[in-house]
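*Asks:* Next one to model:
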Amino acid sequence: MLVQEKEYVRSLFVQEDEVLKGIAAGLAERDMPQISVPPEVGKTLYLLTKISGAKKVLEIGTLGGYSTIWLARALPEDGKVVSLELKQKHADFAMENLTKAGLDTRVSFMVGDAADSLSQLTQRNERFQFIFIDADKMNYLHYLEKAIELAEPGAIIAADNLFMGGKILDESYQGPSPVAVREFNRRIATDPRLESILLTIGDGLGICRVK
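*Replies:* Down below sits the predicted model:
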């Protein structure tokens, strides 16, 4: 999406409140990476969650809680987001933002290695209607398999950064992350358990429906 098109979409379709607007500044103050999803992706996640009728959402990768807020706002009063985050300081900052947004009771965190947290969720026979993957790219394939395992039939799985700033389109990039994401994209395109599309918004947003 061209810069002019992005600004048009954001100005017309995405209304960020002060909590969402303040997250970038808070990340900068805490020397945390500025890798939250862009506003139009946040709104897309919100709409997909709403349309799916999800009551239970799994998020893999929290950071400052920007996408978490969009997801939680799409849920009914009795809905719940389970968010997996590697670092406690990120989860703490995210909870600050969720509290400001009045959503702290709708979100719980599992802090630590996402693979371990996913194994715990599997052992507890947890099931989700919407799953968002936005974490370390080298483990995207593992996260996808666990997401399918944890998904109810008809659940939506979304994944961010599937263009990796254009590296996916340039085969000269052979680092572990681009290689992993290229394989992830091929997998969601061909896996018989899924119906999928890659949207050209943000840095590439994959959308899958679990059959």
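*Asks:* only C-alpha atoms for contact and neighbour calcs from this point on.
*Replies:* Noted.
*Asks:* Give me the secondary structure label for the spatially most central residue of the chain.
*Replies:* The chain has Phe132 as the residue nearest its centroid, 3.6 Å off, counting by CA atoms, centre = their mean. Under the three-state scheme (DSSP: H, G, I helix; E, B strand; the rest coil), Phe132 adopts strand.
*Asks:* got it, and Ile197?
*Replies:* Assigned with three-state DSSP, Ile197 falls in the strand class.
*Asks:* I have a second one here; can you model it like the first so I can compare?
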Amino acid sequence: MVSKLGSSSDPIDRYIFEHSIRLTDEQNEIIQYTSTLPGRLPRMLGSVDEAQFFQLIIQSMGCKRCIEIGTFTGYTALAIASVLPSDGHLFTCDIDDQYIRQDIWKKAGVDEKITVKLGPAVDSLKTLLEENGPESFDFIFIDADKANYLEYYQLAVELVRVNGLVAIDNTLWGGKVIDETDTSKETEAIRKINNFVRDDPRVDISFLRLGDGTTLCRKK
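*Replies:* Below you'll find the predicted structure:
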């Protein structure tokens, strides 16, 4: 099991996994496929507990229009699309479709609810803003290259409606954010977005120890 929670040796994590996580056959298929990828790529799989949490939020809010920034193999996209209503839609952005398992989306019966936007995500978000206008989406999930996190966030705040949510992944970055000796570009980018969101008067926030750190931002 590649999922962060499912592979943890912490007994509390194991207990949470065994007593809450519900995976479909298609979700398991994407998890297993991701585990076969070379190098450190399997570590990029979204957290299963985080994706399931998003499913609860999306259903509770009655979300119909969502954006995901960073598709990878398509696990979180599958989770989100599976709880959208029949007239709901997810736009998912990635630089290319090398690893996206759209065949599994089709098997799960959600492929028609997902549009893949290929190319630099900043450009895709600007296009979505031009085509749909501001405040036209209910839920936006940011989980892509860290260097552009702040720009993704700024565009997401424009795109999301009042009382909509922007969720930011990897905001703990494996604990590196509190390691003062770590001055790598990705760690600094995470610190930058965390500091910016903390002080952003446009949103209310909740910073959770979920997955690798998940920050929820409700647009006021």
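*Asks:* Just the TM-score for the two chains, thanks.
*Replies:* In this superposition the chains share a TM-score of 0.94, using TM-score structural alignment, normalised by the length of the first structure; 209 aligned residues with a CA RMSD of 1.6 Å.
*Asks:* coming back round to it: residue in the second structure matching the residue nearest to the centre of the first structure?
*Replies:* Counting by TM-score structural alignment, Phe132 of the first structure corresponds to Phe141 in the second structure.
*Asks:* so who does its match touch?
*Replies:* By CA atoms under 8 Å, 6 or more residues apart in numbering, the contact set of Phe141 of the second structure is 67-69, 166-169.
*Asks:* farthest pair in the residues you listed?
*Replies:* Greatest spacing in the contacts of Phe141 of the second structure, by CA to CA: Ile67 and Asp169 (13.6 Å).
*Asks:* can you give me the helices in the second structure?
*Replies:* 4-7, 11-20, 25-35, 48-61, 75-83, 102-108, 121-132, 149-159, 185-198 (DSSP state H).
*Asks:* And those: which comes nearest Arg218 of the second structure?
*Replies:* For Arg218 of the second structure, the closest of the helices of the second structure is helix 149-159, at 9.2 Å, according to CA to CA.
*Asks:* Packing partners of the closest one?
*Replies:* Applying 3 or more CA pairs under 8 Å, 6 or more residues apart in numbering; DSSP states H and E, one finds that helix 149-159 of the second structure contacts helix 121-132, strand 137-142, strand 160-169, helix 185-198.
*Asks:* tell me, the last one lands on which residues of the first structure?
*Replies:* Residues 176-189 of the first structure are where helix 185-198 of the second structure aligns, with TM-score structural alignment as the criterion.
*Asks:* do the same with stretch 152-165 of the second structure
*Replies:* The aligned range for stretch 152-165 of the second structure is 143-156, by TM-score structural alignment.
*Asks:* Superpose on the second structure and give me the mean offset of that stretch.
*Replies:* Once fitted to the second structure, stretch 143-156 of the first structure is off its aligned match by 0.6 Å on average (mean CA distance after the TM-score superposition for the first structure).
*Asks:* Now check Ser67 of the first structure against the second structure: what is it aligned to?
*Replies:* Ser67 of the first structure maps onto Thr76 in the second structure, with residues paired by TM-score structural alignment.
*Asks:* distance of Arg101 of the second structure from Asp143 of the second structure?
*Replies:* 17 Å (CA to CA, to the nearest Å).
*Asks:* Between the two, which has more neighbouring residues?
*Replies:* Asp143 (22 against 19; other CA atoms under 10 Å).
*Asks:* contacting residues around the more buried one?
*Replies:* 68-70, 168-170.
*Asks:* Isn't Phe17 of the second structure up against Lys4?
*Replies:* No. Using CA atoms under 8 Å, Phe17 of the second structure is not in contact with Lys4, being 10.0 Å away.
*Asks:* of those two, who's got more company?
*Replies:* Between Phe17 of the second structure and Lys4, counted using other CA under 10 Å, Lys4 has the larger neighbour count: 20 against 17.
*Asks:* which non-adjacent residue is nearest that one?
*Replies:* In space, and not counting its chain neighbours, Lys4 of the second structure is closest to Ser47: 5.7 Å by CA to CA, 6 or more residues apart in numbering.
*Asks:* which residue in the first structure lines up with that neighbour?
*Replies:* By TM-score structural alignment, Ser47 of the second structure lines up with Pro38.
*Asks:* Correct me if wrong: its match contacts Gly204.
*Replies:* No. Using CA under 8 Å as the test, Pro38 of the first structure is too far from Gly204 to be in contact (11.0 Å).
*Asks:* Comparing these two, which shows the higher neighbour count?
*Replies:* Gly204 (19 against 15).
*Asks:* What's the match for the more buried one in the second structure?
*Replies:* Counting by TM-score structural alignment, Gly204 of the first structure lines up with Gly213 in the second structure.
*Asks:* Contacts only, for its match.
*Replies:* Gly213 of the second structure makes contacts with 169-173, 207, as judged by CA under 8 Å, 6+ apart.
*Asks:* one step back: is it possible to export the contacts of Phe141 of the second structure to TSV including distance to Ala121 of the second structure?
*Replies:* Formatted as TSV, the contacts of Phe141 of the second structure follow (distance: CA to CA, whole Å):
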residue	distance to Ala121 of the second structure
Ile67	11
Glu68	10
Ile69	7
Val166	15
Ala167	16
Ile168	15
Asp169	16
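*Asks:* What number of residues are in the vicinity of the residue lying closest to Gly204 of the first structure once chain neighbours are set aside?
*Replies:* Spatial nearest neighbour of Gly204 of the first structure, chain neighbours left out: Leu162 (4.7 Å); criterion: CA to CA, 6+ apart. Per other CA under 10 Å, the neighbour tally for Leu162 of the first structure reads 24.
*Asks:* and what of Ala91 of the first structure?
*Replies:* 23.
*Asks:* Report the contact partners of it.
*Replies:* Ala91 of the first structure neighbours (CA under 8 Å, 6+ apart): 62-65, 85, 109, 111.
*Asks:* Thanks again, I'm all set now.
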